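K.L.:
what follows is a predicted protein model with its sequence.
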Amino acid sequence: MLKMVDVYSDSPRSYATQSGVDIIMVKATQGTGYINPHCDTDYQAAKRAGKMLGFYHYCGGGNPEAEAKYFYKNTKNYVGEAVPAVDWESNQNASWGNTNYVRRFVDEFHKLSGVWCLIYVQASSISQVANCAKDCGLWVASYPSMDWKSWKLPNMNVKTSPWPTYTVWQFTGDNMDRNVVNTTKEGWKKLAKGSSKAEAKPKKKSTWKKKSGTFVLGQALEIHKEPHISSPAIAKLPKGSVVKYDATLQGPKRLWLRQARSKGYGYIVGKDKYGKALGKFK
């Protein structure tokens, strides 16, 4: 295993060149308006000292795509050389508890960079980022106590499910954030490189399937003239409305339901682009 220290603006600058440490993970940005003023200073110092590198973004909870774009804009020169990470915590996070926020963030960052982020989260809140397990490595925070001030690994079980294990385990968080990294130097470099460009997924042909059912709206939704989100609305239905449908279409992003009407058909979204049902199917 490798040793890693994560550093931020209030860390002593000496942490970036800490003896005996393999990797330095530097805080870069937060939200869409903060850049760590010491980010590049620490990054370049660690690089000159022969350390492997990482850089992370702290989520503010405003808009995940906007945050990912801000992160990429201010760190794109690090991409390919260092491993990116996203920090998901409750403090100063307006969307804490949202189980799709980080998924949307990592998707957008991957689209821009071709690299998947590590995801930092406390062990008790892994469920909030569980839908990222197939693409992203887990950086889990789990401490034996808040006064553990040693590189000696504590003898404790670390929750990681649905990940089979962690990529990084942060096990101290008092005087220094100490981490162990469950890979080799070559493995870390591979995480940093990702693909040469964001992967283009092959397009699947969407076809209607005859399927009748009832859909109870979990929120206000529009019925469209065509099965496209930009298509003009026929009507806006309030939460609790009941829609009977006679066919379904799994599009590239959304599940559409077809409603027979007096003059043709209307179309309503049953599941959003993250696979979340927008009501109850009966």
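P.N.:
Arrived safely. Only a predicted model underlies this, so the values are computations on that prediction, with no experimental measurement involved.

K.L.:
can we go C-alpha only for contacts and neighbour counts from here?
P.N.:
OK.

K.L.:
which of the three states applies to the residue nearest to the spatial centre of the chain?
P.N.:
Geometric centre of the chain, nearest residue: residue 102, 2.9 Å, by C-alpha atoms, centre = their mean. Assigned with DSSP: H, G, I helix; E, B strand; the rest coil, residue 102 falls in the helix class.

K.L.:
okay, pairing it with this:
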Amino acid sequence: MSLNGIDISGWQAGINLAAVPADFVIIKATGGTGFVSQGCDAQFQQAKALGKPRGIYHFAHEAGYQGSATSEANHFLTQTKGYHGEAMLVLDWEGDNVADVGWAKTWLDTVYAATGVRPVIYMNQAAENSYDWSPVVAADYALWIAQYPSSGAQGYGALSAPPHLVHWPSAALWQYTATGRLPGWNGALDLNIFTGDRAAWDAYTRKQGSTQPTPKELFTVAQYDEIQRQQGLTHSKLNNLAVAVNANARQNQIWHGQSHAKLNVLNEMVTQLAQKQGATFTQEEITQWAKEGAAAALAESVVTVDVNVNDKSQPEAQ
């Protein structure tokens, strides 16, 4: 499961988001200690009215407005406070201080402490590969990577030559071109893919309270392979499993503190398994399953999931 979307700024002033195909929109809000994108609110409100997932970003060390990490974070927080809880928060890391990992982490920590929403950091592949990002990765700040396999004009579609990452195990988003062409806009657009569904996106926008318990590890890819080997799981069953997990996660926040890479593994493996086999659960069974904590049981990293494909009995996670 993935979403295709665009990121925009004042360079796209006047864009009609209703006319441009995009599953999500990420919008420039601020830069440095004093820059404010004048088109941000109009772009944000139109995306909101259209029901699109949204993100907002701050350009670090905007030319002419360079400041400390804390002062720039406070500028971003002041100017975007009406959006917190509704949008992914992003640090755009491509200014004149790209080697200063400590600056970036201070900005991320300051925004996280003030909002409870864990920000994402954007950078190109060279920056990710060149500097020691281990403190940022350890703090579970997700990555939006920029890496362009081709410089030619293109739309959404099949991608090749994925980014080579040194520090993050995976990227939450990939910006794969700055020369995208889409209906409804006459110029070039940045095109991106998000490796998750709407529920996964929404998890990046929600406040994460410090008093919530940290869950145990989710299944690894190898454990999903073992489940696949053991069970004849159906497309419908696995789609319903994803629904139950998402519903229970929203209610009980079992994913709080979990790395986004692991969440993406969950989504991707469920999708892959769902393409293989098949019977269905009733909606009542799904609802009951979620209520009784089957999703929470998944977080216990057990391998065996007992699903009887020959009847409608409720699956049991052991």
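P.N.:
Now that the structure is in, tell me what you want to look at. The structure presented is a predicted model; accordingly, all values stated were derived computationally and were not measured.

K.L.:
got a TM-score for the two of them?
P.N.:
The TM-score (TM-score structural alignment, normalised by the length of structure 1) is 0.66; 196 aligned residues with a C-alpha RMSD of 1.8 Å.

K.L.:
returning to what we had before: aligned counterpart of the residue nearest to the centre of structure 1 in structure 2, please.
P.N.:
Using TM-score structural alignment, the equivalent of residue 102 of structure 1 in structure 2 is residue 104.

K.L.:
cool, and residue 66 of structure 1?
P.N.:
That one, residue 66 of structure 1, aligns with residue 71 by TM-score structural alignment.

K.L.:
quick revisit: wait, what's in contact with the residue nearest to the centre of structure 1?
P.N.:
Each residue near residue 102 of structure 1 by C-alpha atoms under 8 Å, 6 or more residues apart in numbering is listed here: 64, 86, 88, 129, 132.

K.L.:
returning to that earlier point: could you measure from the match of residue 102 of structure 1 over to residue 175 of structure 2?
P.N.:
Residue 104 of structure 2 is 20 Å from residue 175 of structure 2, where distance means C-alpha to C-alpha, to the nearest Å.

K.L.:
and for residue 127 of structure 2?
P.N.:
Relative to residue 175 of structure 2, residue 127 of structure 2 is positioned 14 Å away (C-alpha to C-alpha).

K.L.:
more neighbours: which of those two?
P.N.:
Using other C-alpha atoms under 10 Å as the criterion, residue 127 of structure 2 and residue 175 rank with residue 175 on top: 23 against 17.

K.L.:
so the more buried one sits against residue 149, correct?
P.N.:
No - between residue 175 of structure 2 and residue 149 there is no contact, the gap being 10.2 Å when judged by C-alpha atoms under 8 Å.

K.L.:
what residues are shared contacts of these two?
P.N.:
In contact with both residue 175 of structure 2 and residue 149: no residue, using C-alpha under 8 Å, 6+ apart.

K.L.:
need the counterpart of residue 114 of structure 1 in structure 2.
P.N.:
By TM-score structural alignment, residue 114 of structure 1 lines up with residue 116.

K.L.:
hmm, I typed the wrong one, I wanted residue 138 of structure 1.
P.N.:
Applying TM-score structural alignment, one finds that residue 138 of structure 1 aligns to residue 143 in structure 2.

K.L.:
what kind of secondary structure is its match in?
P.N.:
Per three-state DSSP, residue 143 of structure 2 ends up strand.

K.L.:
for it, give me its contacts.
P.N.:
Counted by C-alpha under 8 Å, 6+ apart, residue 143 of structure 2 has contacts 120, 121, 122, 123, 168, 170, 171, 172, 173.

K.L.:
could you dump these into CSV and include neighbour count?
P.N.:
Shown next, in CSV, are those (neighbours: other C-alpha atoms under 10 Å):
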residue, neighbour count
120, 21
121, 23
122, 25
123, 20
168, 20
170, 21
171, 19
172, 22
173, 23
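
K.L.:
which residues does the residue lying closest to residue 141 of structure 2 once chain neighbours are set aside contact?
P.N.:
What sits nearest to residue 141 of structure 2 in space, not counting adjacent residues and going by C-alpha to C-alpha, 6 or more residues apart in numbering, is residue 120, at 5.6 Å. Residues near residue 120 of structure 2 by C-alpha under 8 Å, 6+ apart: 88, 89, 90, 91, 108, 141, 142, 143, 144.

K.L.:
of the residues you listed, which are still contacts in structure 1?
P.N.:
Of the contacts of residue 120 of structure 2, the ones still in contact in structure 1 (both residues aligned by TM-score structural alignment, their matches' C-alpha atoms under 8 Å) are 88, 89, 90, 91, 141, 142, 143, 144.

K.L.:
highest neighbour count among the residues you listed?
P.N.:
Neighbour counts for these (other C-alpha under 10 Å) peak at residue 89, which has 31 neighbours.

K.L.:
circling back to that earlier point, distance to residue 52 of structure 2 added to the contacts of residue 120 of structure 2, as CSV?
P.N.:
Shown next, in CSV, are these (distance: C-alpha to C-alpha, whole Å):
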residue, distance to residue 52 of structure 2
88, 12
89, 15
90, 17
91, 20
108, 24
141, 23
142, 21
143, 21
144, 19
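
K.L.:
those: which two are farthest apart?
P.N.:
Using C-alpha to C-alpha, these span at most 13.7 Å, a distance reached by 108 and 144.

K.L.:
in the stretch 51-200 of structure 1, which spans are helices?
P.N.:
With DSSP state H, counting those that start in this stretch as the criterion, the stretch 51-200 of structure 1 has helices at 64-75, 101-113, 185-193.
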